[in-house]
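S.K.: Coordinates for the following, if possible.
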Amino acid sequence: MDFEYSARCKELQQKLLRFMDEHIYPNEKAYDEEVDRNGREKGNRWIATELIEQLKPKAREQGLWNLFLPKSPRAPEGLSNLDYAPLCEIMGRVPWAPEVFNCSAPDTGNMETIERYGSEEHKRRWLEPLLRGEIRSAFAMTEPRVASSDATNIETRIERDGDEYVINGHKWWISGAGDPRCAIFILMGKTDPDAPRHQQQSMILVPRDTPGVTIKRPLNVFGYDDAPHGHCEILFENVRVPASSILLGEGRGFEIAQGRLGPGRIHHCMRAIGVAERALELMCKRLNDRVAFGKRVSEQSIWHERIAEARIRIDTARLLTLKAAYMMDTVGNKHARAEIAMIKVLAPNVTQQVLDWAIQAYGAGGVCDDFPLAGQWAGNRTLRIADGPDEVHRNAIAKLELAKHMSIPKKDLELPITRS
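M.R.: As a prediction, the model looks like this:
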């Protein structure tokens, strides 16, 4: 097992670190101020920021673009999962930074889905403008009336009517749907409720401007609206799309989801490790900068314990992430399902603990927006639910472990298909 990054990866690491130092960290406050200004002056916090749009060409000129997509003729710059991991970690240190490099969720997972499972027409119409960063997208799966941790509960109907499909359903926590540039949804729903359990669901492409699509409201995360990205509640009422909009065919939604959610999950973990690394860095600087009871706070033994534990946990999570990425590259997503599930549990929990310690080190300052920790804490906490709650992944891990020592039906060992 070789975790050595390629020469190209190392070169891109250095470029990316310089880009972050020159363009991202100095503009963190400017980004927040522009979003707030759009709300005050234009009445819309969801407008795309000029800051990010101005940085995108700079990133593209430096070859820091579409790095997430491996083995695609439309994105020759794409890296392996292993080489992408340290770059995704660096981007994850600032929540809005991945978009600058066209490497942000949910677009990355949606682009990979269309690349793998879409027709040539789908790729021409949707994938190519997504790869150019001209539009954005969303993945519509989670529903308010059912426990979407079990995706077989999904109630949204996709019914054939001649040369069209008619969609009726209610979705929520649809990430990215608040962005006015979001032009396309990949929607999961049921085409045949009477089919075998994992053959009832299908995935279909739904243009956002299709009649019957109503964005009901944005949803806050611990008081943050996450504009201009956002998470929305959406109604689909008698929405009609051409029959050619279906991906792969009826009943193949779970098959597609198995391919989509593996990379999406590990990308979340890569970014989370970046958040944890930055939190540890900020914590150490703060502790060295503050004096209490006659000595630096960093000299208090309790903080030695926390710093050491943070370093151990971050490096543990990083190594498991790299192992999962290595396996995805070498034996495929399906054979890496245990490692993907394990890191999806470990990374958000590690990051949440490190953030909590960092907030404690900052005292009252840690819970306000003068520093990035509070917003990152809120965003990271959702990762223990998004793309599958901890409990579902632990259940899958346990089944895979038990299977080494007893007979379990193969159908029960699949990676869970779940959003929240």
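
S.K.: Could you use CA atoms for every contact and neighbour count after this?
M.R.: Fine.

S.K.: Tell me the helices and strands packed up against the helix or strand harbouring Gln14.
M.R.: In this assignment (DSSP states H and E), Gln14 forms part of helix 7-19. The contact analysis (3 or more C-alpha pairs under 8 Å, 6 or more residues apart in numbering; DSSP states H and E) places helix 7-19 against helix 81-91.

S.K.: Okay, angle between the helix it packs on and helix 7-19 too, please.
M.R.: Relative orientation of helix 81-91 with respect to helix 7-19: 10 degrees, computed using axes from the mean of the first three to the mean of the last three C-alpha atoms, to 10 degrees.

S.K.: Would you mind pulling the contact partners of the next helix or strand after helix 81-91?
M.R.: If you walk from helix 81-91 toward the C-terminus, the next helix or strand you reach (DSSP H and E) is helix 97-100. Residues outside helix 97-100 that contact it (C-alpha atoms under 8 Å, 6 or more residues apart in numbering): Ile24, Ile52, Glu53, Leu55, Lys56, Ala59, Cys88, Met91, Gly92, Ser104.

S.K.: now the other sequence, so there's something to compare against:
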Amino acid sequence: MNFDYSPKVQEMRERLLAFFDQHIYPNEPRFHAEVEANRRAGNAWLPTTLIEELKPLARQAGLWNLFLPQSPRAPEGLSNLEYAPLCEIMGRVHWAPEVFNCSAPDTGNMETIARYGSEAHKDRWLEPLLKGEIRSAFLMTEPEVASSDATNIQCRIEREGDEYVINGTKWWSSGAGDPRCAIYILMGKTDPGAGRHEQQSMVLVPADTPGITIKRALSVFGYDDAPHGHMEIVLKNVRVPVANILLGEGRGFEIAQGRLGPGRIHHCMRSIGAAERALELMCERAIARSAFGKTIAQQTVTQERIAEARCSIEQARLLTLKAAYMMDTVGNKVAKAEIAMIKIVAPTMALKIIDWAIQVYGGMGVSQDTPLAMMWAHQRTLRLADGPDEVHRNSLAKLELARHMKLPADKVEMPITRGG
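M.R.: Purely as a prediction, here's the structure:
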């Protein structure tokens, strides 16, 4: 395995870093000020003019749709291994990925439609998503069941003639707060009497379909993530054409496995970027401030934490690159252990380093004067999103035990979960 950045990726990385220095870091205060101004005016759920201004600049810089490999509709897409160092940089600022059309859940939804949708689906939904004209949401998690086991899903998708009728409640539907969110990918049960993993299906649901009610926005440690949002959505007798089904009835778990693999590793790439940003902030603050007669950087405890942070970041980065390499070369299914490992490791690593950075900043670290508090909230959520740590550890242990029990790895069940 060779993880050296190719000349192409190295050049793109330098270009992306320059873009951050010129357009992202200087505009962090403006982004939050714009959201707060919209909130005070009575509607925080409005797209920011800042991001819309930056998107054309990202396109011009050749930094657009980098996440989607092997798609004729997105020829600029990179392999997972090529994308990793670029996605990592995007993760340094939580709102930055949208500037490059590389933000969740759109990336996972675009990959799902590209891989499993019909040409009609791609023409109607994938093309405007790739152009950044609309946004999307993924409706899987439900409030009434333990969604760490997606076989618990209760939302019903029942066929009536040429239509599916959908009834249920979903929550943590990230991105559904954005008024540009035009399409949902929804997972529900089409046949409760089928096998455990053949009951579920995925269907495309236009966001303006009658019967859909956005009940409320859910906050994450007090943050509502406007204008993106994590919404609770009620669907009552929502009707969509039968043609909106992805692949066919009973294939929801198959699609979810294909979708969540890339989604999980993208989260991990961004987690490494967040940890790098936190370490940079920690070092800058430690050098600039003194306590008890010497700089914070001269305190032994700070030096130990900086050293351990660097080791932890490098370890997580190497594991992420290995998982990305395997996804590219042997496929997501074979790489499932590596994907599970990095999903366990990366958010926990980032949380530890962000927490240390907060300690160096003191009271300022938990205020709005640094990005650290919001970074911590996002990373803590990732220990639940796309599967809680416990489920991934359980699956990983089963894979390890299977090696010693002479069981084939494909007989070991892996989680299809988004948390909750």
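
S.K.: gap between the helix holding Gln14 of structure 1 and the chain center?
M.R.: Shown here is helix 7-19 of structure 1, whose average C-alpha point lies 22 Å from the average C-alpha point of the whole chain (C-alpha atoms, centre = their mean, to the nearest Å).

S.K.: Now do the buried residues in it.
M.R.: Buried residues in helix 7-19 of structure 1, counted by 16 or more other C-alpha atoms under 10 Å: Cys9, Leu12, Gln13, Lys15, Leu16, Phe19.

S.K.: ok, now stretch 217-232 of structure 2?
M.R.: Taking 16+ other C-alpha under 10 Å as the neighbour-count basis, stretch 217-232 of structure 2 is seen to contain the buried residues Ala217, Leu218, Asp224, Asp225, Ala226, Pro227, His228, Gly229, His230, Met231, Glu232.

S.K.: okay, the residues you listed in JSON lines with secondary structure and distance to Ile185 of structure 2 next?
M.R.: As requested, those are exported to JSON lines (DSSP: H, G, I helix; E, B strand; the rest coil; distance: C-alpha to C-alpha, whole Å):
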{"residue": "Ala217", "secondary structure": "strand", "distance to Ile185 of structure 2": "18"}
{"residue": "Leu218", "secondary structure": "coil", "distance to Ile185 of structure 2": "19"}
{"residue": "Asp224", "secondary structure": "coil", "distance to Ile185 of structure 2": "22"}
{"residue": "Asp225", "secondary structure": "coil", "distance to Ile185 of structure 2": "21"}
{"residue": "Ala226", "secondary structure": "coil", "distance to Ile185 of structure 2": "21"}
{"residue": "Pro227", "secondary structure": "coil", "distance to Ile185 of structure 2": "20"}
{"residue": "His228", "secondary structure": "coil", "distance to Ile185 of structure 2": "16"}
{"residue": "Gly229", "secondary structure": "coil", "distance to Ile185 of structure 2": "16"}
{"residue": "His230", "secondary structure": "strand", "distance to Ile185 of structure 2": "15"}
{"residue": "Met231", "secondary structure": "strand", "distance to Ile185 of structure 2": "14"}
{"residue": "Glu232", "secondary structure": "strand", "distance to Ile185 of structure 2": "15"}
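
S.K.: ok, so of these, who is nearest Glu280 of structure 2?
M.R.: Minimum separation from Glu280 of structure 2 among the buried residues of stretch 217-232 of structure 2 (C-alpha to C-alpha) is found for Asp225, which lies at 24.1 Å.

S.K.: That closest one and His121 of structure 2: what is the separation?
M.R.: 29 Å (C-alpha to C-alpha, to the nearest Å).
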